[in-house]
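# Sequence and predicted structure below; questions after.
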Amino acid sequence: MEVAFKEEPEALALERAGPRLERTFQVARQLRGAYRHADQWASVLQYATGEVRGGVSYGLTVPDVLADLTGRMVAWASHREPASCLSSDGEQPALLAGDTLRDEQGRLLLLTVPSAPTTPDGEVLLPPGLVPELKVHWELADCEVKQGERTRGARLRFEGPRGRDSAPVTVSVGETKQLLLKGLRYEVRVARARADASDRCGQAVFTLFREGLRERL
């Protein structure tokens, strides 16, 4: 899923505290199924604060859209920075990235992770402090390293705080499964999960939707 942010005047969008950009706003208007390109279209959360106009856009596969959040207060955060390990794809640091959308009580509505480095010791790195209620680990899938490839396929294990209100789940690439996290149910989708065969970082790509947040138009 692609996430895009726009704010006018544009200069205000450059206000970033280190690698993180955050906005809390009331959804004034929501576009659902806008700006279609091939099999993707956008759910756009629009807001206005004084002279500032902005929006956060989520690209979903047709016919999926976000449930109507018009009138609700939400908090959006986006994090992008280089990780501390090299990517298996080259000589550059792996990208550590994630975006969250939370409700008025601070509870997670949506987590999109376009790049989470998978470390050699089985951890899946998430931006520090972005989703403290969630831990992710990887384990090897039932496949071998192909000749000439650095990485192997993996499965991801998602878990929350220990207790009766959370239940871990393991998800393979291409699967969607249910996750219980702090008493709330989520749909977990894994688009990519690769582990490096040596000492570099692989990559995981996944999304968590609060149950009921994803609808079909």
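Yes, it's here.
# Every contact and neighbour count from this point should use C-alpha atoms.
Fine.
# Now for the residue nearest to residue 52 when sequence neighbours are not counted, how many residues are close by?
Leaving aside its sequence neighbours, residue 52 sits nearest to residue 8 (CA to CA, 6 or more residues apart in numbering; 5.7 Å). Residue 8 has 13 neighbouring residues, counting by other CA atoms under 10 Å.
# for residue 8, what are its contacts?
By CA atoms under 8 Å, 6 or more residues apart in numbering, the contact list for residue 8 reads 52, 53, 54.
# 10 Å instead?
Counting by CA atoms under 10 Å, 6 or more residues apart in numbering, residue 8 makes contact with 48, 51, 52, 53, 54, 55.
# same deal with residue 5?
Contact analysis of residue 5 by CA under 10 Å, 6+ apart lists 13, 21, 44, 45, 54, 55, 56, 57, 58, 76, 78.
# Can you select the buried ones from those in PyMOL?
Restricted to buried positions by 16 or more other CA atoms under 10 Å, the PyMOL selection for the contacts of residue 5 reads:
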select buried, resi 21+44+45+54+55+56+57+58+76+78
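# Inside strands: which ones of the contacts of residue 5?
21, 44, 45, 54, 55, 56, 57, 58, 76, 78 (DSSP state E).
# and residue 37, how far is that from residue 59?
Distance, residue 37 to residue 59, by CA to CA, to the nearest Å: 10 Å.
# When these two are compared, which one has more neighbours?
More neighbours surround residue 59 than the other of residue 37 and residue 59, with 23 against 11 (other CA under 10 Å).
# Show the contacting residues for the nearest residue to the more buried one once chain neighbours are set aside.
Using CA to CA, 6+ apart and skipping residues adjacent in sequence, the residue nearest residue 59 is residue 42, 4.5 Å away. Counting by CA under 10 Å, 6+ apart, residue 42 touches 1-4, 31-36, 56-62, 64-66.
# Now, of the residues you listed, which are buried?
3, 31-33, 56-62, 64-66.
# between those residues, which is closest to residue 179?
Among the buried ones among the contacts of residue 42, residue 66 lies closest to residue 179 (CA to CA), at 18.6 Å.
# any idea how far that closest one lies from residue 52?
Distance from residue 66 to residue 52, counting by CA to CA: 24 Å.
# ok, and here's another one to check against it:
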Amino acid sequence: MLHQESISLETQTVTNGVPPQSGLTAQQTQGLALQQQLQRLEEVIVLDGLKLPLTQRTIVDEEQLLSQLLAVERSIPDTVRAAEDILKGKEEILSRAHQYAQELIKSAEQRAAQIADELTIIQQAEREAQQLQKQVQSEVEALRQRNISEVERARRQTQQELDAMRQATQAECEQIHREADLYADRVLKDLEVQLGTMLKVINNGRSHLKKSA
């Protein structure tokens, strides 16, 4: 490979080869220096390079090319580097934001699933409560009907017992009345017998008295 003599490139520490110009900001000065170094890089490749006949290739001094590339790199403004850092930071922030968003989505999905499970449990509990309420109401109604039936049966039984007691009492009263009549009849009959006997004694006594007179 052919090499041409390297051309020394003079650079200044502040302006990267661009003499200070009044009225330009530091960023404008750095931008102008970068533009000049890029133009010089083009000259190194196009003008200083050795073009091979009958081809599209050019032989360039490697040392000169590397030196010019280094000069271009040094001429890149700090704002460009800062922009690259910001871009990297932005990508990192976007990556973190994406990761955070995924975590939020996952957490939201888990919470939604938990809420759905809790809602299912609540709905199941409500259905069971309604079923239990219906069962209790049915049992209470059945108990009320049973109590009504028992009360009615007890009332009929009590009425029957009262009727039986009234009939028994009436029969007993009639029996007592009959027995009282029989007792009175016997007493009167005995009294009649006694009175008859006494009457005979009286009559006999009177007859005896009459005979004695």
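Sure, I can see it. Note that the structure is a prediction, hence the values are computed from the model and not measured.
# And the TM-score between these chains?
The TM-score (TM-score structural alignment, normalised by the length of the second structure) is 0.18; 66 aligned residues with a CA RMSD of 5.7 Å.
# returning to what we had before: please dump the ones in strands among the contacts of residue 5 of the first structure into JSON lines; it should also carry distance to residue 195 of the first structure for every row.
Listed next are these as JSON lines, based on distance: CA to CA, whole Å:
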{"residue": "21", "distance to residue 195 of the first structure": "29"}
{"residue": "44", "distance to residue 195 of the first structure": "34"}
{"residue": "45", "distance to residue 195 of the first structure": "35"}
{"residue": "54", "distance to residue 195 of the first structure": "37"}
{"residue": "55", "distance to residue 195 of the first structure": "35"}
{"residue": "56", "distance to residue 195 of the first structure": "31"}
{"residue": "57", "distance to residue 195 of the first structure": "30"}
{"residue": "58", "distance to residue 195 of the first structure": "27"}
{"residue": "76", "distance to residue 195 of the first structure": "29"}
{"residue": "78", "distance to residue 195 of the first structure": "24"}
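# Need the max-distance pair from those residues.
Greatest spatial distance among these (CA to CA): 21 and 44, at 17.5 Å.
# is it true that residue 6 of the first structure touches residue 58?
No - using CA atoms under 10 Å, residue 6 of the first structure makes no contact with residue 58, being 11.9 Å away.
# Okay, strands next: where are they in the second structure?
Going by DSSP E, the second structure shows strands at 50-51, 58-59.
# would CSV of these with mean neighbour count be doable?
Listed next are the strands of the second structure as CSV, based on neighbours: other CA atoms under 10 Å:
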stretch, mean neighbour count
strand 50-51, 16
strand 58-59, 16
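# Out of those, flag the one nearest residue 31 of the second structure.
When the strands of the second structure are compared (using CA to CA), the closest one is strand 58-59, at 28.6 Å.
# what helices or strands is the helix of greatest length in the second structure leaning on?
The residue-count maximum for a helix in the second structure (DSSP state H) belongs to helix 78-212. Applying 3 or more CA pairs under 10 Å, 6 or more residues apart in numbering; DSSP states H and E, we find helix 78-212 of the second structure packed against helix 26-46.
# buried ones in the helix it packs on?
Neighbour-count burial for helix 26-46 of the second structure, counted by 16+ other CA under 10 Å, picks out 29-34, 36-38, 40-41, 44-45.
# one step back: with distance to residue 146 of the second structure as added columns, please give the strands of the second structure in a markdown table.
Conversion of the strands of the second structure to a markdown table gives the following (distance: least, CA to CA, whole Å):
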| stretch | distance to residue 146 of the second structure |
| --- | --- |
| strand 50-51 | 119 |
| strand 58-59 | 116 |
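# Would you mind saying which of the ones you listed lies nearest residue 93 of the second structure?
Closest of these to residue 93 of the second structure is strand 58-59, at 44.2 Å (criterion: CA to CA).
# which strands and helices sit next to that closest one?
On a contact count with 3+ CA pairs under 10 Å, 6+ apart, strand 58-59 of the second structure meets helix 26-46, strand 50-51.
# Now distance to residue 86 of the second structure too, for these, in TSV please.
Supplementary listing: those in TSV, determined by distance: least, CA to CA, whole Å:
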stretch	distance to residue 86 of the second structure
helix 26-46	17
strand 50-51	41
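# Can you say which of these is nearest to residue 140 of the second structure?
Among those, helix 26-46 sits nearest to residue 140 of the second structure (CA to CA), with 92.5 Å.
# Distance from the chain centre to that closest one, please.
68 Å (CA atoms, centre = their mean, to the nearest Å).
# For that helix, name the packing helices and strands.
Counting contacts by 3+ CA pairs under 10 Å, 6+ apart, helix 26-46 of the second structure packs against strand 58-59, helix 62-75, helix 78-212.
# Of all those, which one comes closest to residue 51 of the second structure?
strand 58-59 (4.2 Å).
# chain center to that closest one, what's the gap?
76 Å.
# about what we covered before: with respect to residue 183 of the second structure, which of the helices and strands packed on strand 58-59 of the second structure lies nearest?
Nearest of these (CA to CA): helix 26-46, 152.9 Å.
# Report the separation between the residue sitting nearest the centre point of the second structure and residue 111 of the second structure.
Among the residues of the second structure, the one closest to the centroid is residue 118, at 3.5 Å (CA atoms, centre = their mean). From residue 118 of the second structure across to residue 111 of the second structure, the span is 10 Å (CA to CA).
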